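[1] Sequence below, structure please.
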Amino acid sequence: MHPTTQTAGMRMLRPIHPLQQTMAAFGVLAALSAHYGYSSAYAVLKPLPMVWGMACVWFLARPSRYPIAWALLLLALLLSMVGDICLLFERGFVLGLGAFLCAHLAYLGVLRRETPQWLPSKAAFVLCALLGAVLYGYLWFSGLPAAVRVPVFAYVCVIVCMAAQAIGRALYLRTTAPWCVAAGAISFMASDSLLAIDKFVAPIPGVYLWVLGTYYLAQWLIVHGMLPALRER
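    Alright, predicted model coming up:
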């Protein structure tokens, strides 16, 4: 049976629910507060998009036809929120990195659903791996501190696999919603790349708008694209 026949419920993305609109609104507010230097407002607003993302998954995809994937998506958003909070503190970078690494592992478990195998597209994996290798090499030769070389390498490997899995899943299913998720994974890679370059290589003008804009967009796209797959038939 063709995958598009098996996943008829995923053929079209659903209308955007007010919970999703609120998630997006808090993301915009968080990015703007960081950009304009409202540090107190930013500290309050930064985790809120993930709170609303979890609300979207909890209320809009329960009961789920894939309960394990549903729980893993909630876990990924929760770990992302923990990472967001850790990165508010100067000494919280490694802890935040670890939280996001675990979040990507949870996303990997979510994206394994409805695919015949891990990394169903070898071409997608090779492309993502090349991009990850280029980024890590650039950071290394630009003075990446020795203390974070191993954690950053592990993180790059995991996010490469997550993005490749999302793209491979979209190529296999060939419907709109999985491509929404894949776009979110690509946006996540872009956000993390910009953050790493700004932190370890050179400051990027308007970095908060770029990093947070692509980050919140990534999370929103993943949630929006996964909701049709997780909803009960």
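[2] switch to C-alpha atoms for all contacts and neighbour counts from now on
    OK.
[3] Please identify which helix or strand holds the closest residue in space to residue 52 that isn't next to it in sequence.
    Spatial nearest neighbour of residue 52, excluding adjacent residues (Cα to Cα, 6 or more residues apart in numbering): residue 23 at 5.1 Å. Using DSSP states H and E, residue 23 sits in helix 18-35.
[4] which residues touch that helix?
    39, 41-42, 45-46, 48-53, 55-56, 206-209, 212-213, 216-217, 220, 224 (Cα atoms under 8 Å, 6 or more residues apart in numbering).
[5] Buried among the residues you listed? Make that a ChimeraX selection.
    This is how ChimeraX selects the buried members of the contacts of helix 18-35, with burial counted by 16 or more other Cα atoms under 10 Å:
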select :42,45,46,48,49,50,51,52,53,55,56,207,208,209,212,213,216,217,220,224
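[6] to compare against the first, here's another:
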Amino acid sequence: METKDEKVIWKLLPFMASVGLYGFSDLPLEIFPETKLAHLVLKCIPVLCLLVMLLLHPTRTSSYSLLLQAGLLSSVVGDACLVYEHLFFPGVGAFGLAHILYVVAFGMSPPAWPIGGVTSVFALSVFYTVALPIAKGPFVIVFLLYTIVIGMMFWRAAALCTAEQPHWTNWTAAAGAAAFIFSDVLLLVNKFHFTLPAAQLIILGLYWAAQAGIAISVFSLPSSQEVSRKTQ
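    Okay, the predicted model is just below:
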């Protein structure tokens, strides 16, 4: 008999198929039209699949799941914006909002202050070495705020792993938060510093892995049926 945790893989199949579809579209087979709209749709489908997965889960009305759903939806907006060069900074704003929603979802307990301190040092180091050299005028504040919120997002995700009995999906959320940071750093390096080999594949691969790791943390929640059985 399948366990609840084993069913997670099956629920991720549409997401994994959509990631494969995007990779297939990148091959020079001329099956998909090379337009901005086609790119936008194929790029957004994987995160939309994760959103649908949460909407179909028994815990979909819990505050944790609703916050993750809102974060995924905001991320889809960010994905769409980044397809267009002139919408880069609105896209940054959309992802910043997603990180804030994830922070609220993860909560502030346990505090795990040592992780917060190490994360702060790392985040500010990345800001000074990667973001600050390319930021001008008010965009210095934009990049600084984004660095703070994504750093907080990782801190709060990693803090869940310090609980007395962390669920295995708490670890995927922490790994996802870390992958999100590295994806964004590589995006900035590739866009503003120097071109990276296979940049699109690596950046999007890390990004989708990040969103999946965070999304499946909803499986750490007991369903309403399980709660009712325990209270009977």
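[7] Any chance you could compute the TM-score here?
    The TM-score (TM-score structural alignment, normalised by the length of structure 2) is 0.84; 216 aligned residues with a Cα RMSD of 2.3 Å.
[8] Sort out which of the contacts of helix 18-35 of structure 1 are in helices and list them.
    Judged by DSSP state H, helices contain the following of these: 39, 41-42, 45, 48-53, 55-56, 207-209, 212-213, 216-217, 220, 224.
[9] show me the contacts for residue 225 of structure 1.
    By Cα under 8 Å, 6+ apart, the contact list for residue 225 of structure 1 reads 13, 177-181.
[10] Quick one: which of those residues hold up in structure 2? List them.
    Contacts retained in structure 2 from the contacts of residue 225 of structure 1 (both residues aligned by TM-score structural alignment, their matches' Cα atoms under 8 Å), given in the numbering of the listed structure: 177-178, 180-181.
[11] Which one (most neighbours) among those?
    Using other Cα atoms under 10 Å as the neighbour criterion, residue 178 leads these with 29 neighbours.
[12] now for that one: what does it line up with in structure 2?
    Under the alignment (TM-score structural alignment), residue 178 of structure 1 pairs with residue 170 in structure 2.
[13] Then residue 96 of structure 1?
    Residue 96 of structure 1 maps onto residue 91 in structure 2, with residues paired by TM-score structural alignment.
[14] On the three-state scheme, that match is what?
    helix (DSSP: H, G, I helix; E, B strand; the rest coil).
[15] re the thing from before, as CSV, the kept ones among the contacts of residue 225 of structure 1 with distance to residue 169 of structure 1 and secondary structure would be great.
    Shown next, in CSV, are these (distance: Cα to Cα, whole Å; DSSP: H, G, I helix; E, B strand; the rest coil):
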residue, distance to residue 169 of structure 1, secondary structure
177, 10, helix
178, 7, helix
180, 11, helix
181, 9, helix
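[16] now these in JSON lines, with distance to residue 75 of structure 1?
    Listed next are these as JSON lines, based on distance: Cα to Cα, whole Å:
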{"residue": "177", "distance to residue 75 of structure 1": "21"}
{"residue": "178", "distance to residue 75 of structure 1": "20"}
{"residue": "180", "distance to residue 75 of structure 1": "20"}
{"residue": "181", "distance to residue 75 of structure 1": "17"}
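[17] which one of those is nearest residue 232 of structure 1?
    Nearest to residue 232 of structure 1 among these is residue 177, at 15.5 Å by Cα to Cα.
[18] mind checking how far the closest one is from residue 231 of structure 1?
    13 Å (Cα to Cα, to the nearest Å).
[19] just residue 196 of structure 1 next, same as before
    36 Å.
[20] just residue 75 of structure 1 next, same as before
    For residue 75 of structure 1, the distance to residue 231 of structure 1 equals 17 Å [Cα to Cα].
[21] Residue 77 of structure 1 now?
    Applying Cα to Cα, the value for residue 77 of structure 1 to residue 231 of structure 1 is 17 Å.
[22] Tell me which of these two has more neighbours.
    residue 77 (25 against 19).
[23] For the closest residue to that one other than its chain neighbours, give me its contacts.
    Spatial nearest neighbour of residue 77 of structure 1, excluding adjacent residues (Cα to Cα, 6+ apart): residue 50 at 5.8 Å. With contact set as Cα under 8 Å, 6+ apart, residue 50 of structure 1 has these partners: 23, 77-78, 80-81.
[24] circling back to that earlier point, tell me who's in contact with the match of residue 178 of structure 1.
    157-158, 160-161, 217, 220.
[25] Mark which of the residues you listed are buried, thanks.
    Here, 16+ other Cα under 10 Å leaves 157-158, 160-161, 217 buried among these.
[26] Any idea how many residues pack against the aligned partner of the residue nearest to residue 52 of structure 1 in structure 2?
    Taking TM-score structural alignment, residue 23 of structure 1 has residue 15 as its aligned residue in structure 2. Using other Cα under 10 Å, the number of residues around residue 15 of structure 2 comes to 22.
[27] What of the one 5 residues further on?
    The burial count assigned to residue 20 of structure 2 is 13, neighbours taken as other Cα under 10 Å.
[28] same deal with residue 114 of structure 2?
    For residue 114 of structure 2, using other Cα under 10 Å, the count is 11.
[29] which one in structure 1 is aligned with it?
    Match for residue 114 of structure 2 (TM-score structural alignment): residue 123.
[30] which other residues reach the helix or strand hosting that match?
    Using DSSP H and E, residue 123 of structure 1 sits in helix 122-141. The contact list for helix 122-141 of structure 1, computed with Cα under 8 Å, 6+ apart, reads 119, 149, 153, 156-157, 160-161, 163-165, 167-168, 193, 196-197, 200-201.
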